[in-house]
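Chemist: Here is my input; please provide its structure:
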Amino acid sequence: MDLNATRMFVAVVQAGSLSAAAGRLGIPLATLSRRIRDLERQLKVQLLERSARGAKLTDAGTRLYEHAGRGIEALLEAEQAVVSDQARLKGRLRLSLPQTFRPWWELLSAFQRRYPDIQVHVYSTERRVDLVEDGIDVALRVGAIVYESMVARHVLSYRNVLVASPELVQRFGLPTEPQELHAFPCAVWASHVDVPVQWDFGGHLVKPNAVLSSNDYDHLCCRALDGDVVTELPPFLAAAPIREKRLVALLPQYPLPEWSIHLVYPPHRHQSTIVRTYLDFCGTYLPRVRRACEITIPT
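Modeler: Coordinates of the predicted model:
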């Protein structure tokens, strides 16, 4: 049975006539009349006796209205309850994010504008936290997933880009091969002191002359903008300075490795409404995050 047509039939009974119901529903009278006739043909019974004075229920129409009216009211109440729950959604959401992952900051800002009563706690770190032990609802993780007991939802992939300022390129020249980087002062991302770092340019491995190592991409970006070093940056940090010609992309013909980004969370059979809402929101917002991770290299 066509539920939408049944809803229209209930509206006709409640309004007292086809024309009044069409006005309430905001549809043409001819469309409403056709849908009611289609319903009658589907059920193979006459539901309404039409006359110049209006529409009168037949016995079959009365029985349908008694049952369908209650069902339609229940559906409307359920819809209103869901909408009200969304509007009143309250509580705390505990997240783990990589440091300096700015596109996700924008996602969280949009999420809280949509759900202002949800308190968000963000723990930013490059280390792999234990979600259960550290009380994290959902983690955003870069690289290989080692949480065998967790759900890992892939959301996007990107490559870092090697950059330097125009002033540094003017001083040292523009490298055309990865091995030429040995002559440049470099800054590298490293999670620990004295950890050897290699840059992989599609199988061309280079151990850079690292005058600085840091686990903060913002720091590396500032030093590159100051003209001090060559460094690698995530595309969402490098895109605007490259577009504004404050940084130059180096060796674009030798791409750096691709990084995969996942949302990681415990496999609860009954997830909280807040976590489900957050995961659904991430899915709808992801196209904007992907655009932020795209970069165009000027030629």
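Chemist: CA atoms for contacts and neighbours, from now on please.
Modeler: Will do.
Chemist: Going by neighbour count, list what's buried in whatever helix or strand residue 275 lives in.
Modeler: Under the criterion of DSSP states H and E, residue 275 resides in helix 273-292. Across helix 273-292, burial judged by 16 or more other CA atoms under 10 Å covers 274-275, 277-278, 281-282, 285-286, 289, 292.
Chemist: Please generate a structure for the following sequence too, so the two can be compared:
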Amino acid sequence: MDSFAISIFVHVADTRSFVAAGRAVGVSASGIGKSIARLEQSLGVRLFHRSTRSVTLTAEGEMFLERARRILDEFNAAQAELSQTMSTPRGRLRIGLPMISEPFVLTLAAFQQRYPEVELDLDFDNRHVDVIDEGYDVVIRSGSIDDSRLTSRTLGTFQMWLVGAPDYFARRGTPLHPRDLQDHDCIQFRMPNTGRLQAWQLQLGVGEPEPLLGRRITCNTDEARRCFALEGIGIAYMPHFAVGEALRSGALVRVLKDYTLEQNTFRLLWPASKHITPKLRAFIDFVSEHIPLDKRP
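Modeler: All right, here's what the predicted structure looks like:
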């Protein structure tokens, strides 16, 4: 049994005619009949009732038809995927990303240099986008996945740290316990999907109340809160990758290390499909390999 024999069977089932099926695949009616006979012998069942006027499916033929269509679909999909692996990634790729430059922009630039025939259409937005309805090829998002229509791949983890400028701590003192934050200026972040302020997840003792956070300024981008922290405005609760360079240079320092343990995950999400285009496959593999998420300052 091969895919061509199964294809002939499906054509006969659809047309109810050996002659019409033969025209569709370029084989004589007698050749079609012989192919069906060999298939029936291989399966050990009769697939068609034949008469001088009509060809109709038997009960076994009806049962086999559904699976035959699936077999052909899988075979065609496998052929398409194999042929795509031999082609050069090219064309437009629409990508959704969080509204942050690090650690993604340098990786995207490296991808574009590696695959110059792929056009990157980048949409930086912190809101929860609908990947399929809004026409994205792939998005990068943090948090859990609750859409069965999507396929995902984990890129890496990141931690949330408390940071501030040395001159700020020289003026206001260094907090030694989360409760000290009520006496400090805190740079708050407003969540784009809910409009609520981001919670600072701090490790506290049993029964210990959540600290009240002093509020100096509220914003909705990482770049803004990092800038305010660098200018000595207050303490910011930031992803580690967004402040790595500033920590290495000493422009920012980390505080309350033993109390900030929140960890989250970035993932690639794309529409679940049997066919992944060469440009999308190249992007998924490249970003998964080169994104520097798990590096710590």
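Chemist: And the TM-score between them?
Modeler: The TM-score (TM-score structural alignment, normalised by the length of structure 2) is 0.66; 210 aligned residues with a CA RMSD of 2.1 Å.
Chemist: would you list the buried residues of helix 273-292 of structure 1 in a markdown table and tack on distance to residue 243 of structure 1?
Modeler: Formatted as a markdown table, those follow (distance: CA to CA, whole Å):
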| residue | distance to residue 243 of structure 1 |
| --- | --- |
| 274 | 38 |
| 275 | 37 |
| 277 | 35 |
| 278 | 32 |
| 281 | 30 |
| 282 | 27 |
| 285 | 24 |
| 286 | 23 |
| 289 | 18 |
| 292 | 13 |
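Chemist: Among those residues, which one sits closest to residue 131 of structure 1?
Modeler: Looking at these and their distance to residue 131 of structure 1, the nearest is residue 275, at 13.7 Å (CA to CA).
Chemist: Show me what the helix holding residue 275 of structure 1 is packed against.
Modeler: Contact here means 3 or more CA pairs under 8 Å, 6 or more residues apart in numbering; DSSP states H and E; on that basis helix 273-292 of structure 1 packs against strand 91-97, helix 102-114.
Chemist: so how far does the shortest one sit from its counterpart in structure 2?
Modeler: After superposition onto structure 2, the average distance of strand 91-97 of structure 1 to its aligned residues comes to 0.5 Å, using mean CA distance after the TM-score superposition for structure 1.
Chemist: In that strand, which residues are buried?
Modeler: Within strand 91-97 of structure 1, the residues that qualify as buried by neighbour count (16+ other CA under 10 Å) are 93-97.
Chemist: Equivalent analysis for the last one, please.
Modeler: Applying a neighbour-count criterion of 16+ other CA under 10 Å, the buried positions in helix 102-114 of structure 1 are 103-104, 107-108, 111.
Chemist: just how off-centre is it within its chain?
Modeler: Chain-centre distance of helix 102-114 of structure 1: 9 Å, with CA atoms, centre = their mean, to the nearest Å.
Chemist: what angle sits between it and helix 273-292?
Modeler: Here helix 102-114 of structure 1 runs at an angle of 140 degrees relative to helix 273-292 (axes from the mean of the first three to the mean of the last three CA atoms, to 10 degrees).
Chemist: and residue 188 of structure 1, what helix or strand is that in?
Modeler: Taking DSSP H and E as the definition, residue 188 of structure 1 sits inside strand 186-189.
Chemist: So which elements touch the helix or strand following that strand?
Modeler: Tracing the chain past strand 186-189 of structure 1, the next element assigned as helix or strand by DSSP H and E is strand 199-201. Under the contact criterion of 3+ CA pairs under 8 Å, 6+ apart, strand 199-201 of structure 1 touches strand 204-206.
Chemist: Quick check: the very next helix or strand once past the strand it packs on compared with structure 2, mean distance?
Modeler: Using DSSP H and E, the helix or strand that follows strand 204-206 of structure 1 in sequence is strand 210-214. With mean CA distance after the TM-score superposition for structure 1, strand 210-214 of structure 1 departs from structure 2 by a mean of 1.4 Å once superposed.
Chemist: Dump the helices and strands packed on helix 273-292 of structure 1 to TSV, plus distance to residue 123 of structure 1.
Modeler: Output for those, formatted as TSV (distance: least, CA to CA, whole Å):
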stretch	distance to residue 123 of structure 1
strand 91-97	5
helix 102-114	12
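Chemist: Residue 49 of structure 1 is nearest to which of these?
Modeler: With CA to CA as the measure, helix 102-114 is the member of those nearest residue 49 of structure 1 (47.9 Å).
Chemist: The helix or strand following the closest one: which residues count as buried?
Modeler: Stepping forward along the backbone from helix 102-114 of structure 1, the first helix or strand reached (DSSP H and E) is strand 118-124. Across strand 118-124 of structure 1, burial judged by 16+ other CA under 10 Å covers 118, 120, 122-123.
Chemist: got the angle between strand 118-124 of structure 1 and strand 91-97?
Modeler: Angle, strand 118-124 of structure 1 to strand 91-97, by the same axes, to 10 degrees: 20 degrees.
Chemist: compared with structure 2, how much does strand 118-124 of structure 1 deviate?
Modeler: Counting by mean CA distance after the TM-score superposition for structure 1, strand 118-124 of structure 1 comes out at 0.7 Å.
Chemist: Packing partners of that strand?
Modeler: Against strand 118-124 of structure 1 (3+ CA pairs under 8 Å, 6+ apart) you get strand 91-97.
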